[in-house]
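Engineer: Sequence below, structure please.
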Amino acid sequence: MHHDPVQLPYERAEGRPFDPPPGLARLREQEPLTRMRYPDGHIGWLATDHATVRAIMADSRFSSRYELMHLPLPGGPEGPPPPAPVGDLSGLDAPEHTRYRRLLAGRFTVRRMRRLTARVEQITAEHLDAMERHGPPLDLVEAYAHPVPALLICELLGVPEADREVFTRRSAAVFDPEAPFDEQMAAFTRLTEYVHELALAKRKHPTDDVLGELAGTDLTDAELAGVGSFLLAAGLDTTANMIGLGTFALLSNPGQVAALRAEPDLADQAVEELLRYLTIAHTGARTALEDVEVNGRLIKAGETVTVSLQAADRDPARFPDPDTLDVRRKATGHLAFGHGMHQCLGQQLARVEMRVAIPALFTRFPTLRPAVPPEEVPLRVNATIHGVRRLPVTWDEG
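Structural biologist: Next up is the predicted model:
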């Protein structure tokens, strides 16, 4: 059943903000590994079922190097992408990747996670207090979903107290999809310059945070600054959108909120299910370094395979009744954090943030609800990270 190359379905259905583009389910059913025409004209592949996506991501014969990629989503830069900037782990293969990964993996220790959990609880409480003082209605993204992870990144990088407000504001500008591209880029440049200076300061006076510890390793100054910028970019936009979109998904499924409030022990399971159900980093890509046979099809060296993580996480063969949000589901094995050697390094931290921040919101504001009809909640469309731009909420006071 081999058809003409398909184009990547990326338009979500009207009124279905949490569901993958409908075209993906059809492909997953008919031809889970299919030829695909890329925006630059390249003919590569698209994988949509859980088993195939997982197998490709675990296979070292596929490369993650940006400069070998054809980009699956339209509207990207013309021509092949530049190589990964220094310190960007996601665009590297072994052995370069291995060295960074090893240095970083040891930094996300159980002890640090415990300490960060206490900080998340504190930061969360402070922002809930501020929301209560402000009173309804307000934008949950601005008041909560963005600042909580931003302050946690400050904690991780060891941003001094005095700089945190500016840091949080600048990071909001970087990830504001409303802002013109050049403004986003300018804000990002200012932020990376700041991280660069911070990294160099930690060379002279090491501190007890991830960047401070990395300052004592054999990383060059440029690598140290690059890793800092990578952690910032990887850890902020993702978690902010998981908290925002995750809250919107729960508000749209009141029965699930009721279950979560009745059984607080469901928090861990609920977070895994939200990760599976939303899979906000929805599309990945790998390029074959040699000819590889997958599902009886020959993927030739140099061909890019787009892996649809969102389609894989809605695969009925892996998750029964996949289009239902069910906080009681055991959603282990989802691919929201990727799979293989590039599986998200900060996944434990992301889990901690969501486990604390999402239930706390419903505990503090039991009557929390959207302040606008669901179709008026502005989504981030065609961004590499799916999410909400704003989430107007209200609640009953007193």
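
Engineer: only C-alpha atoms for contact and neighbour calcs from this point on.
Structural biologist: Will do.

Engineer: Could you pull out the helices in the stretch 101-250 of the chain for me?
Structural biologist: Taking DSSP state H, counting those that start in this stretch, the helices of the stretch 101-250 of the chain run over residues 110-134, 140, 147-157, 164-174, 181-204, 210-214, 221-251.

Engineer: With mean neighbour count and distance to I358 added, can I get those helices in JSON lines?
Structural biologist: Converted to JSON lines, the helices of the stretch 101-250 of the chain look like this (neighbours: other Cα atoms under 10 Å; distance: least, Cα to Cα, whole Å):
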{"stretch": "helix 110-134", "mean neighbour count": "16", "distance to I358": "9"}
{"stretch": "helix 140", "mean neighbour count": "22", "distance to I358": "12"}
{"stretch": "helix 147-157", "mean neighbour count": "23", "distance to I358": "11"}
{"stretch": "helix 164-174", "mean neighbour count": "18", "distance to I358": "20"}
{"stretch": "helix 181-204", "mean neighbour count": "17", "distance to I358": "28"}
{"stretch": "helix 210-214", "mean neighbour count": "22", "distance to I358": "25"}
{"stretch": "helix 221-251", "mean neighbour count": "23", "distance to I358": "7"}
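
Engineer: Following up with a second sequence; could you model it the same way so I can compare the two?
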Amino acid sequence: MKILRYLLFTSSLLLGSHSSSLFAEENGDWFTPFSWEAFVSQSVIYSSDYDYLSRSDDEASLDMWEAGLLFSTTVKGSIGVSAQLLGRKVSESSGEDIRLDYGFFSYPIYQSFDRSLGLRLGRIRSSYGFYNETRDIPHTRTGVVMPQAVYFDMTRNSFYSADGVEFFGSYDLSGEPLAFQLFLSQPVADKDELEEASQLSPSKLKGDRSLLAKIIYGEEFDGWRASITYFKPEYEVSVEFPAGDDPLLMIVEPDASFYSENIVTSLEYNQFQWSVTFEYLRHKFQTNIPALASEAVNDFYEEAYYLQSVYRFDEFWEMYVRYEQTKLRGSSDPKSSFDDANFGLAFRPDENWLLRAEIHYIEGYSRLFSRDNSISDEPDPYWTAVLFQLAYRW
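Structural biologist: As a prediction, the model looks like this:
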């Protein structure tokens, strides 16, 4: 039954892409140029001791798959339109998720030889760090999974896009682009993800407001580039909890809230055959429950980083080596840390097919899903994970 649903969704993407092409051809005066792309991937994950992004504890799991259809066009030569429909599954507990990943209009307000200013409106990809905007397609990632120190799979949907308005622009500074983005939005409220991150079970969950501001300097494909990103999504929740020792006596708090405040500093050096990337995250999570004003509830400060190098042997083969670390400030508990030394290989026989393999040597658990794992009081903090992925795009 799972395979049937998977094939049906993939078939619908193929049908949708064909219909979109026919529509564009029939309305060529309005929609020029029109481009579309689709992709599908299947991963195999095996891990020791714990379930890592799937039911992979001491067994090979086929839970994780992705399939997507994206298109872009320009209406009457000036208004850009881009959208992506994504189907994705990580594990049985997360279920199958089909969503509009993004869909927005863009308009160039001002353009000249050395500067530009534009506007986007709709469900927009969050320009969080260097790689959040390109994490959706397997072919544009470095590995099967993103560096969990900065790009959490725990909150992938919540961090990937939001509904709002974004101003963006660039200026040519001594031959190098200096660009900015300012994104005001209402966060996407993914209930499963936010329950996992907040450790709350709210009866009401609503995205309140979000601010993302980013400055980036340098070219993506040649030489140095650097950026700093500030991102703060806020949410409203309604929660209930026991009053005292009586489990039958509950207090309902309809005006609770929480936010995730993130500052990402990014630095990268690119050459044709190799690149080195470093990103550092300072992350603050704070919960506000007025009925418990005198107590801190699930508040924490986290610091994380990763250092990664990619080497391209030729047009077919590439490899990466990465070390990433996540630490909860003031804590030495392995439940609140995550150290991952990993490396992987990628083979691209042509522009469509992609085959990946990678291995992770891990200490700690803070990037494991609590819904998939029950961590004992004295667990073994050292474990490994092996991941394979086959992907195709057209």
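
Engineer: care to give me the TM-score?
Structural biologist: Once superposed, the chains reach a TM-score of 0.21 (TM-score structural alignment, normalised by the length of the second structure), with 134 aligned residues with a Cα RMSD of 6.9 Å.

Engineer: before we move on, back to that, export the helices of the stretch 101-250 of the first structure to TSV and append columns for distance to Y277 of the first structure.
Structural biologist: Converted to TSV, the helices of the stretch 101-250 of the first structure look like this (distance: least, Cα to Cα, whole Å):
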stretch	distance to Y277 of the first structure
helix 110-134	24
helix 140	20
helix 147-157	21
helix 164-174	25
helix 181-204	29
helix 210-214	31
helix 221-251	9
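
Engineer: Could you point out which of those sits nearest M57 of the first structure?
Structural biologist: Ranking those by distance to M57 of the first structure, with Cα to Cα as the measure, places helix 221-251 first at 18.5 Å.

Engineer: for that closest one, packing partners?
Structural biologist: Under the contact definition 3 or more Cα pairs under 8 Å, 6 or more residues apart in numbering; DSSP states H and E, helix 221-251 of the first structure sits against helix 147-157, helix 181-204, helix 210-214, helix 254-262, helix 267-278, helix 347-364, strand 369-370, strand 387-388.

Engineer: what about V120 of the first structure, distance to T304 of the first structure?
Structural biologist: Using Cα to Cα, to the nearest Å, V120 of the first structure is found at 39 Å from T304 of the first structure.

Engineer: actually R119 of the first structure, not the one I wrote
Structural biologist: Applying Cα to Cα to R119 of the first structure and T304 of the first structure gives a distance of 41 Å.

Engineer: Equivalent analysis for I123 of the first structure, please.
Structural biologist: Distance, I123 of the first structure to T304 of the first structure, using Cα to Cα: 42 Å.

Engineer: just checking, what packs against the longest helix along the second structure?
Structural biologist: For the second structure, the helix with the greatest residue count under DSSP state H is helix 2-26. Applying 3+ Cα pairs under 8 Å, 6+ apart, one finds that helix 2-26 of the second structure contacts strand 31-47, strand 65-75.

Engineer: at 7 Å instead, please
Structural biologist: Where contact means 3 or more Cα pairs under 7 Å, 6 or more residues apart in numbering; DSSP states H and E, helix 2-26 of the second structure is packed against strand 31-47.

Engineer: how far off strand 65-75 does the strand it packs on point, in degrees?
Structural biologist: Angle, strand 31-47 of the second structure to strand 65-75, by axes from the mean of the first three to the mean of the last three Cα atoms, to 10 degrees: 160 degrees.

Engineer: Between helix 2-26 and strand 31-47 of the second structure, find me the angle.
Structural biologist: Using the same axes, to 10 degrees: strand 31-47 of the second structure against helix 2-26 is 160 degrees.

Engineer: Any buried residues in strand 31-47 of the second structure, and which?
Structural biologist: Using 16 or more other Cα atoms under 10 Å as the test for burial, strand 31-47 of the second structure gives 31-32, 34-36, 38-47.

Engineer: for that strand, packing partners?
Structural biologist: By 3+ Cα pairs under 7 Å, 6+ apart, strand 31-47 of the second structure packs against helix 2-26, strand 65-75, strand 382-393.

Engineer: R102 of the first structure: which of the helices and strands packed on helix 221-251 of the first structure is closest?
Structural biologist: Smallest distance to R102 of the first structure across those (Cα to Cα): 11.3 Å, for helix 210-214.
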